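>>> just to be clear, the model below is a prediction. Sequence and coordinates:
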Amino acid sequence: MSTRDKLINAIVDHYSGLEGKKLNVSSAAKKIGVTRQYIHRVFDDLVPYIKGEKPFTDLVENVAIGGQSVLLEQALTTIETLKSELASLTSAHEKELKKITENTYTTLMNSDITFHEADEVRILMEKQALHFEKLVSDKKALETELTAIKAKQLSKEVEKHISSDVTVIKPDLEPIFHNLKKTGDIDVFEEEKDVAIERALNKVNGLPDNKKIKIVIFIERYLCKLESFVSKIEKSSYEYTVILSLPVHSTVELKLYAKKIVGKGILSLWMPILDSEVIVKAQRKFHFSDIPEEEFASADKMSLPRISDGFSEVTQFLVSQGE
């Protein structure tokens, strides 16, 4: 079975079930054993079906005959289940409606009409008061969010000269992390993150070609502060050093990004490690409280790259608590 057929089968199998959840590109890629970037590059026409923007039924004819039989059985089972649930809900709804109607008539017959109208006014005023409180709360939340946005606008990408011969470049991910926490859309997060990393790479590639430049890639695993790492890099015999902080936790993606830094001199890679999960949690809680959990999980799965992946040197260093 081709990779495309596997992807189509995964899409149809997901949406023909009763999960009720939308599929995202990252999850679909994991199901068939490829990367998210590969799906976007090779099967971009199937992305709307993955996200549920187009009906998966359009793809059923592309599923193998055996797969269609399974889907038909699933569909029939789903229909029967839904019929049963609908009948149960309809019966319960009719009973509840009858009960409410009888209670309403009894209440109106045994109560004074004027008292009933006054009670309705009281309820309406309470609802309006609650609505006003909600508007005030929403206003404060928006003001807080606006303040945060303004602060982020003032905080540009970290690109500072530590000295005349050392420069640090780091993608600006704060607004991207904020958007992920707000929307929960992991696909949009990955796309925005790719764009931020590309901007940082463009800055590196904008440097003049010079074999005496040393480019140090710092793998951002959220274990130590960038400033602490910069202090570890001693002045070398190279005329110029660029420290590039990359929040990349896939060896495959890292190799692709490394290939884009061409002809710029020595390419070195440093990756922090910690031998205690307790210290890892403490470091992240103290220094990286704004980072989404998805990034932590991704960073924890990363394995150490090799020199054969395109680097002149690969260094793994132990982080001390508090760094």
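Looks like it came in fine.
>>> alpha carbons only for contacts and neighbour counts from here, please
OK.
>>> residue boundaries of the strands in the protein?
For the chain, strands defined by DSSP state E occupy the ranges 158-163, 166-170, 213-219, 240-246, 266-273, 313-318.
>>> can you lay out those as TSV showing mean neighbour count?
Output for these, formatted as TSV (neighbours: other CA atoms under 10 Å):
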stretch	mean neighbour count
strand 158-163	12
strand 166-170	20
strand 213-219	22
strand 240-246	21
strand 266-273	19
strand 313-318	14
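>>> nearest to L89, of those strands?
strand 240-246 (52.8 Å; CA to CA).
>>> could you give the angle of the closest one to strand 266-273?
40 degrees (axes from the mean of the first three to the mean of the last three CA atoms, to 10 degrees).
>>> give me the contacts around strand 240-246.
Residues outside strand 240-246 that contact it (CA atoms under 8 Å, 6 or more residues apart in numbering): 165-171, 197, 200, 204, 212-220, 226, 230.
>>> counting neighbours, what do you get for E227?
Applying other CA atoms under 10 Å, we find 11 other residues in the vicinity of E227.
>>> cool, and F229?
17.
>>> re the thing from before, need the strands of the chain in a markdown table (columns: distance to Y49).
Listed next are the strands of the chain as a markdown table, based on distance: least, CA to CA, whole Å:
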| stretch | distance to Y49 |
| --- | --- |
| strand 158-163 | 38 |
| strand 166-170 | 35 |
| strand 213-219 | 34 |
| strand 240-246 | 31 |
| strand 266-273 | 38 |
| strand 313-318 | 41 |
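>>> looking at those, which is nearest to R284?
strand 266-273 (12.9 Å).
>>> tell me what the closest one is packed against?
strand 213-219, strand 313-318 (3 or more CA pairs under 8 Å, 6 or more residues apart in numbering; DSSP states H and E).
>>> how many neighbours does K232 have?
Number of residues near K232 (other CA under 10 Å) recorded here: 9.
>>> try it against this one:
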Amino acid sequence: MADDTLVVAFLLSGAALLAVSVVVRGRLFAGGGGHHLPIDPIDVAYLKGGPGLAEYAALAALRAAGAVAPDGTPGTLPVGMPRLARVAHEGIVAGSGPWQSLRTPAGREAQDQIRTKLERQGLLTSRSQRAGARVGPIVLLGAAAGGVALAARSVEPRHTVLFVLGTALLAIVGVLTLRAPYRTVAGKVVLRDQTRRNGHLHPRNRPAWETYGPAGAALSVGLFGTAAWWASDPDYARALGMSRVYVGGSGPHPYSSCSASNAPSSSCSSADTGSGSSCNASSCNSSSCGSSSGCGSSSSSCSSSSCGSGSSCGGGGN
């Protein structure tokens, strides 16, 4: 009888912990009403793919605005460009290239401002939200450990089975919910809505950036990744050694700094996205400087000899 009571108590307490954990997690990551506010295209890119994709969106805005020429030389910066784009333009003007300037304190500060804005709008999860969300999974895993101990001490087979089943459920949910999401539910709604309303900017439609302007170019890259570059500005994408499939994330940026006499703004980029599949012969020709070491063995055609005379490439991504 005592064993029956212990089993029932364990199962009921486990069910209560699961319910509380799910409810708390749902409230933490629901997000605010920020999805009703206007959102900048570069902010959309940060929301979709983090800092790396936001930087590409900022550079797309510069290209569409004529602030950087096809050969990488700087043009006039229009008034009202987002700060991240202005920082990239400063690097182009200085001759160090956009990527180097985006690695400076000014570039990191501009990115931090975007993230803070999105967190306040309830579109990105904050550090405190992620920390709070880990409490529930840790409690569930602790309860699962207790279930293991109870199962080991149980002498009744049917009780042992119930302890094991309850423990397995607690452990599975605890592990699956231990990692906090990058975006809130409201943030995911924003991306779905932006993608639905801006289907005309999809790479398959080959949108002309001259037609849609800086905001349209940045939004195209922000929503659909670097494939938008290849569809709308393939020459410059090739010159940058840009990945065809990069859509952001926590992995290494798909570029690295290198010194190349024929690369725009004295910079070129690695096509290493973590999968190392986009550095191919088409992006490593005499007019471009791709990565010579950031690609897998399948990209053996991407070598120093394909970067043109007087140029040298750097290694993998940052």
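Structure's in. What do you need? None of the values given here were measured: they were computed from a predicted structure.
>>> report the TM-score for the pair.
TM-score for the superposed chains, counting by TM-score structural alignment, normalised by the length of the second structure: 0.23, backed by 111 aligned residues with a CA RMSD of 5.8 Å.
>>> let's have the helices and strands packed on strand 266-273 of the first structure in TSV, adding distance to K152 of the first structure.
As requested, those are exported to TSV (distance: least, CA to CA, whole Å):
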stretch	distance to K152 of the first structure
strand 213-219	23
strand 313-318	31
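>>> L97 of the first structure: which of the ones you listed is closest?
When these are compared by CA to CA, strand 213-219 sits nearest L97 of the first structure, at 61.4 Å.
>>> which residues of the stretch 51-200 of the second structure fall in helices?
Assigned by DSSP state H, counting those that start in this stretch, the helices in the stretch 51-200 of the second structure fall at 83-94, 98-102, 105-120, 127-133, 135-153, 157-176, 185-197.
>>> the last one packs against which elements?
Going back to what we said before, that points to helix 185-197 of the second structure. By 3+ CA pairs under 8 Å, 6+ apart, helix 185-197 of the second structure packs against helix 41-65, helix 209-224.
>>> looking at these, spot the one closest to T167 of the second structure.
Taking CA to CA, helix 41-65 is the member of those nearest to T167 of the second structure, at 36.2 Å.
>>> what angle separates the closest one from helix 209-224?
Per the same axes, to 10 degrees, the angle that helix 41-65 of the second structure makes with helix 209-224 is 150 degrees.
>>> what's helix 41-65 of the second structure packed up against?
If contacts are counted by 3+ CA pairs under 8 Å, 6+ apart, helix 41-65 of the second structure sits against helix 83-94, helix 105-120, helix 185-197, helix 209-224.
>>> pick the most deeply packed of those helices.
Stretch with highest mean neighbour count among these: helix 209-224 (a mean of 24; mean count of other CA atoms under 10 Å).
>>> what sits up against that helix?
41-42, 44-46, 48-49, 53-54, 56-65, 191, 194-195, 201-203, 227-229, 232, 247.
>>> right, and the helices and strands packed on helix 41-65 of the second structure - which one's nearest V161 of the second structure?
Closest to V161 of the second structure of these, according to CA to CA: helix 185-197, at 36.9 Å.
>>> pretty sure Q111 of the second structure contacts G50?
No. Using CA atoms under 8 Å, Q111 of the second structure is not in contact with G50, being 9.0 Å away.
>>> which residues does Q316 of the first structure contact?
Contact analysis of Q316 of the first structure by CA under 8 Å, 6+ apart lists 270-273, 304.
>>> can I get those in JSON lines including distance to E159 of the first structure?
Below are those laid out as JSON lines (distance: CA to CA, whole Å):
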{"residue": "W270", "distance to E159 of the first structure": "19"}
{"residue": "M271", "distance to E159 of the first structure": "20"}
{"residue": "P272", "distance to E159 of the first structure": "21"}
{"residue": "I273", "distance to E159 of the first structure": "24"}
{"residue": "L304", "distance to E159 of the first structure": "26"}
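>>> and the residues you listed, which is closest to E96 of the first structure?
So of the contacts of Q316 of the first structure, ranked by how close each gets to E96 of the first structure (CA to CA), first place is I273, at 60.6 Å.
>>> my read is that that closest one contacts D300, right?
No. I273 of the first structure is beyond contact range of D300, at 9.8 Å (criterion: CA under 8 Å).
>>> quick one: neighbours of V12 of the first structure, just the number.
By other CA under 10 Å, the residues close to V12 of the first structure number 23.
>>> cool, L59 of the second structure as well?
Count around L59 of the second structure with other CA under 10 Å applied: 27.
>>> how far away is it from P137 of the second structure?
Taking CA to CA, to the nearest Å as the measure, L59 of the second structure falls 40 Å from P137 of the second structure.
>>> now L6 of the second structure: which helix or strand?
helix 2-28 (DSSP states H and E).
>>> that helix versus helix 157-176: what angle between them?
20 degrees.
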